[in-house]
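Trainee: With the input below, show me the fold.
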Amino acid sequence: MDRTVRWGVLATGGIAAAFTADLQRMPDAEVVAVASRTEASATAFADRFAIPRAYGDWASLAADEDVDVVYVATPHSAHRAAAGLCLEAGKAVLCEKAFTLNAAEAAELVALARDRGRFLMEAMWMYCHPLVRRIAGLVRDGAIGEVRTVQADFGLAGPFAPGHRLRDPALGGGALLDLGVYPVSFAQLLLGEPDRVQADALLSPEGVDLNTGMLLGWSDAGAQALLSCSVTAGTPVTASVTGTAGRIEIPHGFFFPDRFVLHREGGQEPEEFTAEGPRDSLQHEAAEVMRCLRAGETESPLVPLDGSLAVMRTLDAVRDRIGVRYPGDVVGAGTTPLRPA
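Mentor: Predicted coordinates for the structure are as follows:
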């Protein structure tokens, strides 16, 4: 396609609003439809953003012939159903993170997309951020030698009331899927899938994780990642990568950084890299989706589906270690369980 890419937005929450606002700032994107479980919610969202069509059910959006790609912004528990419906209808799909509730659901979505030859991508906007891509490139090119440690944290102070979605097991609540997916994805961007997983957590009375620490290990690389997530404590949201010849430090907001510092061994002066434009823009992932669609690609090389599957397997392994289960899910079903660290 060399014309404007026409988007449909499925769900009307905060992340859907942020993404829609960013899309409407892009000259080659147009939001033409929105869907929710209720017509009232869809209509209110459409009025807010001047979207031409509002649907009170998902199937109508999936069947809309004027929609090129659907952005799925539901809670995690509905990702499999919503994205699957759109893929079945022949739509390209950008699905929010965490990709699904568990690795088995993610594998089903990926198999469906590949079988139908349809584009599918997890909305891991961090992977599309220019500075994160620069960090990955520096590590890949050996700027800090062989990676030995990765550290990353993401925590919110809360408190979140018992009725909040982050406390609801039926919605995939807890710190891990909402926040922990970022540190895990950051580590796996640099090191791939770990072969050892150890974790500990504080659980809520509802059975979701409130505060989780993770230690991941890579035997072949000789590397470890120390990661944490929390919905009870506001952490600095920093990250660092240390190698045999230097280190990279991200002082704040590691998944959408405005700067990072490269330190090389041997007495060289540190190098600071800074971002241009808004640091929290979702336009980078939208631009990657549209680039893929115009190029006829069904997967993004920046956010590959096999990478999303690998992250879901790690999240499953963490939940297995800390004892978190969601209604109806089977942790690790259809996957090879990782062994404890």
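
Trainee: Please count neighbours and contacts with C-alpha atoms only from this point.
Mentor: Will do.

Trainee: Can you tell me the SS state at the residue of the chain positioned farthest from its centre?
Mentor: Distance from the C-alpha centroid of the chain peaks at Gly267, with 36.9 Å (Cα atoms, centre = their mean). Reduced to three states with DSSP: H, G, I helix; E, B strand; the rest coil, the structure at Gly267 is coil.

Trainee: I'd like the structure of this one too, to check against the first:
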Amino acid sequence: MPDRSIRWGILATGPMAAAFTEDLLTIPGADVVAVGSRSQQAARNFADRFAIPRAYGSWQQLANDPEVDVVYVATPHAHHLAATTACLEGGRAVLCEKPFALSRAEARSMLAAAERHSLFLMEGMWTYLNPLVRRAQDMIGNGLIGDVTSVHADFSSRVPAIAGSRLRDPAAGGGALLDLGTYPVSFAHLFLGPPDHVSAWAHLNDAGVDESTGMVLGYGNGSVAVLSCSLAFSSTTRAVVHGTEGRIEFPADFYNPRGLVLHRDGREPQVVEAEPQVGNGYGHQAREVMRCLHEKRTESALVPLKGSLDVMGTLDRVRELVGVRYPGE
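Mentor: Down below sits the predicted model:
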């Protein structure tokens, strides 16, 4: 890596921003130099907590800081478009948390801003950069389970309804689909690509957002993905990738797995355990961003922008089918 550090700005001060910042502070060559929030006091408190030199009381001030190379956008997803666009227009590269936006149209607008300014942009889909998930990709690429025929994945986590929570607020892009369902959908896209057909069912709450959603993605070659998510109950968050000659199982937490099991027809199962996780697990994506910036790339080949657009397109289609609409749509 070149000698110069990559100077990070953090936009937002919630739990995700804190977890990511904790990991950044352990990475050689990562320098957290500024934080921005809509509240000066919140920015100041966050800066004091992590010994960050500069605290800004607006997103725009952070976006305009010439000594910031890249901004990590950690706002709720209803604000991803505005926050990411402000940073790109200010000349900063961006790593934007998942889901990339509320819709494919918003995501496309973000890409257009990055293209106008020839700046790096990446969705913070940490699953794609997880070493075990990449190991599974290599196994499949080497033909260990034959051709992929189906993906099954579920991410459900019981979250009690709390007045004012963004998770069930339409104005905040609430519902299980965008908060949790983006993981199984992205997982299916990783191994099967964008679908040719989408079917979906959801249970909506009184506010009109989904408490639970089930999806079936169909492919012209006969492959299928069966996916689900819920805020109403918890699950093992397991996933399985089936092939013509075997399968790969992620027994739990497929979005950040600690182990996988390779089943090959006629052979004993092979258990592959993850290396001990460093920090909160966000370092892999931070390093990928830094690698791309040092190589003067505007996009990561491991988390491609077309892939993020395709996932948003599938999420749009699911919302259309189940009747979830956000204000202004």
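
Trainee: Average offset of the helix or strand where Thr314 of the second structure lies relative to the first structure?
Mentor: With elements taken from DSSP states H and E, the one containing Thr314 of the second structure is helix 305-322. Between helix 305-322 of the second structure and its aligned stretch in the first structure, the superposed structures give an average distance of 0.2 Å (mean Cα distance after the TM-score superposition for the first structure).

Trainee: ok, now how distant is Ala54 of the first structure from Val32 of the first structure?
Mentor: 9 Å (Cα to Cα, to the nearest Å).

Trainee: Pick out whichever of those two has more residues nearby.
Mentor: With neighbours defined as other Cα atoms under 10 Å, Ala54 of the first structure and Val32 compare such that Ala54 has more, 25 against 21.

Trainee: For Gly180 of the first structure, see how far away that one is.
Mentor: According to Cα to Cα, Ala54 of the first structure and Gly180 of the first structure sit 33 Å apart.

Trainee: where along the stretch 151-300 of the first structure do the helices fall?
Mentor: Under the criterion DSSP state H, counting those that start in this stretch, the stretch 151-300 of the first structure contains helices at 175, 181-191, 283-295.

Trainee: quick one, which of the ones you listed is nearest to Asp47 of the first structure?
Mentor: The stretch from those with the least distance to Asp47 of the first structure (Cα to Cα) is helix 283-295; that distance is 22.0 Å.

Trainee: And the contacts of the closest one?
Mentor: With contacts defined as Cα atoms under 8 Å, 6 or more residues apart in numbering, helix 283-295 of the first structure is touched by 1-2, 5, 19, 22-23, 26, 94, 119, 121, 123-125, 128-130, 298-300.

Trainee: for stretch 18-37 of the second structure, same thing?
Mentor: Contacts for stretch 18-37 of the second structure (Cα under 8 Å, 6+ apart): 3-13, 43, 46-47, 50, 52-59, 61-62, 67-68, 278-283, 286-287.

Trainee: So for that stretch, first residue to last residue, what's the gap.
Mentor: Using Cα to Cα, one end of stretch 18-37 of the second structure lies 13 Å from the other.

Trainee: Now that stretch: buried residues?
Mentor: Residues of stretch 18-37 of the second structure classed as buried under the neighbour-count rule (16 or more other Cα atoms under 10 Å) are 18, 20-24, 29-37.

Trainee: which of the residues you listed sit farthest apart?
Mentor: Distances among these were taken as Cα to Cα; the most separated pair is Gly29 and Ser37, at 24.3 Å.

Trainee: Strands of the second structure, start to end?
Mentor: Counting by DSSP state E, one finds strands in the second structure at the ranges 6-11, 30-36, 54-56, 70-73, 93-97, 121-124, 148-156, 197-204, 210-218, 224-230, 239-243, 246-250, 259-264, 270-273.

Trainee: Throw those strands into TSV and include distance to Leu81 of the second structure, thanks.
Mentor: Rendered in TSV, the data for the strands of the second structure read as follows (distance: least, Cα to Cα, whole Å):
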stretch	distance to Leu81 of the second structure
strand 6-11	13
strand 30-36	16
strand 54-56	19
strand 70-73	10
strand 93-97	9
strand 121-124	12
strand 148-156	25
strand 197-204	25
strand 210-218	22
strand 224-230	24
strand 239-243	30
strand 246-250	33
strand 259-264	35
strand 270-273	37
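
Trainee: quick one, which of those strands is nearest to Thr314 of the second structure?
Mentor: For those, distance to Thr314 of the second structure was read as Cα to Cα. The smallest value, 7.5 Å, belongs to strand 197-204.

Trainee: Arg167 of the first structure: what's it in contact with?
Mentor: Neighbouring residues of Arg167 of the first structure by Cα under 8 Å, 6+ apart: Phe160, Ala161, Gly173, Gly174, Ser204, Glu206, Val208.

Trainee: go again using 10 Å as the cut-off
Mentor: Each residue near Arg167 of the first structure by Cα atoms under 10 Å, 6 or more residues apart in numbering is listed here: 160-161, 173-175, 203-210, 231.

Trainee: go on, Leu210 of the first structure?
Mentor: By Cα under 10 Å, 6+ apart, the contact list for Leu210 of the first structure reads 155-156, 160, 166-167, 173-176, 201-204, 229-233.
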